[in-house]
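A.B. asks: Predicted model and sequence follow; I will ask about them next.
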Amino acid sequence: MMDEQANKVLELVVFKLKAGVTPEQLLGAVDAVSEWAGRQPGFVSRDLSYSSKDDKWIDVVWWRSLKDAQSAAHAAETSTECAPMFGLIDHESMLMLHGEPATAPASH
């Protein structure tokens, strides 16, 4: 199990919505992006969370390799399936990071 966890790359995207965009609008566009991501080489999983305290969305995607993560991020820029969701995001607020595990995963 540790080898499987160690051989994944995290993609973390934190963002706010554009002024006037509702959470419901975002949630209506999420499934198309998840389906698109699921067809990309190296996709493992995706979770979207919301911080009401900070009014920020937290998108967590796992990939098999950094190359897979970077290739998908590049392809997403011109994807017609991703465009509706990306159009709702305040890109000035967006933080996107890729990281490889630094320690063994902890779980309960």
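C.D. replies: Yes, it's here.
A.B. asks: from here on, contacts and neighbour counts on C-alpha atoms
C.D. replies: Will do.
A.B. asks: Which positions within the lengthiest strand in the chain qualify as buried?
C.D. replies: In the chain, with assignment by DSSP state E, the single longest strand is strand 89-99. Within strand 89-99, the residues that qualify as buried are I89, counting by 16 or more other C-alpha atoms under 10 Å.
A.B. asks: what helices or strands is that strand leaning on?
C.D. replies: strand 9-17, helix 66-76 (3 or more C-alpha pairs under 8 Å, 6 or more residues apart in numbering; DSSP states H and E).
A.B. asks: adding another structure so you can compare the two:
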Amino acid sequence: MNYPKVVELVIFKLKEGVQVDDFINLSHKADQTLQSFSGFYTRTLFYSKTTDQWVDVVYWSDLESAKKRWILCWLYLKLNRLSKELRKNK
């Protein structure tokens, strides 16, 4: 059995105004997308009421696969932000 060799750990709080249900729905969509990436192993999302923080843990088979995913996510976020700006300026 192959075990993941890379663990990606992100700890964060939701931005003010972001609804938890919206975030959870988006997270499920992200899971579906991640499953299509080469090298993806599994993902777990935790929430701490005590600290009001989220912990997102993603396991990858190798570092190269994890890096490629980050580049794609960064581009997606940039395009999404630009799209919102363009709609706001119409």
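C.D. replies: Okay, I see it. Note that the structure is a prediction, hence the values are computed from the model and not measured.
A.B. asks: In the second structure, which residues correspond to the longest strand of the first structure?
C.D. replies: On the second structure, no counterpart of strand 89-99 of the first structure exists by TM-score structural alignment.
A.B. asks: Now do that strand and helix 66-76, the angle between them.
C.D. replies: Counting by axes from the mean of the first three to the mean of the last three C-alpha atoms, to 10 degrees, strand 89-99 of the first structure points 170 degrees away from the direction of helix 66-76.
A.B. asks: Under the alignment, what does F40 of the second structure map to in the first structure?
C.D. replies: Checking TM-score structural alignment: F40 of the second structure goes with F43.
A.B. asks: Please tell me how far its match sits from S93 of the first structure.
C.D. replies: Using C-alpha to C-alpha, to the nearest Å, F43 of the first structure is found at 25 Å from S93 of the first structure.
A.B. asks: and A83 of the first structure, which of the helices and strands packed on strand 89-99 of the first structure is closest to it?
C.D. replies: helix 66-76 (8.1 Å; C-alpha to C-alpha).
A.B. asks: Name the residues that touch the longest strand of the first structure?
C.D. replies: 9-19, 66, 69 (C-alpha atoms under 8 Å, 6 or more residues apart in numbering).
A.B. asks: which among those end up buried?
C.D. replies: 9-17, 66, 69.
A.B. asks: Of the residues you listed, just say which sits nearest to R39 of the first structure.
C.D. replies: Nearest to R39 of the first structure among those, counting by C-alpha to C-alpha, is A69 at 12.6 Å.
A.B. asks: I'd say the closest one and W63 touch.
C.D. replies: Yes - assessed by C-alpha atoms under 8 Å, A69 of the first structure is found in contact with W63 at 5.7 Å.
A.B. asks: Adding distance to A83 of the first structure, write the helices and strands packed on strand 89-99 of the first structure out as JSON lines.
C.D. replies: As requested, these are exported to JSON lines (distance: least, C-alpha to C-alpha, whole Å):
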{"stretch": "strand 9-17", "distance to A83 of the first structure": "14"}
{"stretch": "helix 66-76", "distance to A83 of the first structure": "8"}
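A.B. asks: So which of those is nearest S34 of the first structure?
C.D. replies: Among those, helix 66-76 comes nearest to S34 of the first structure, with 11.3 Å by C-alpha to C-alpha.
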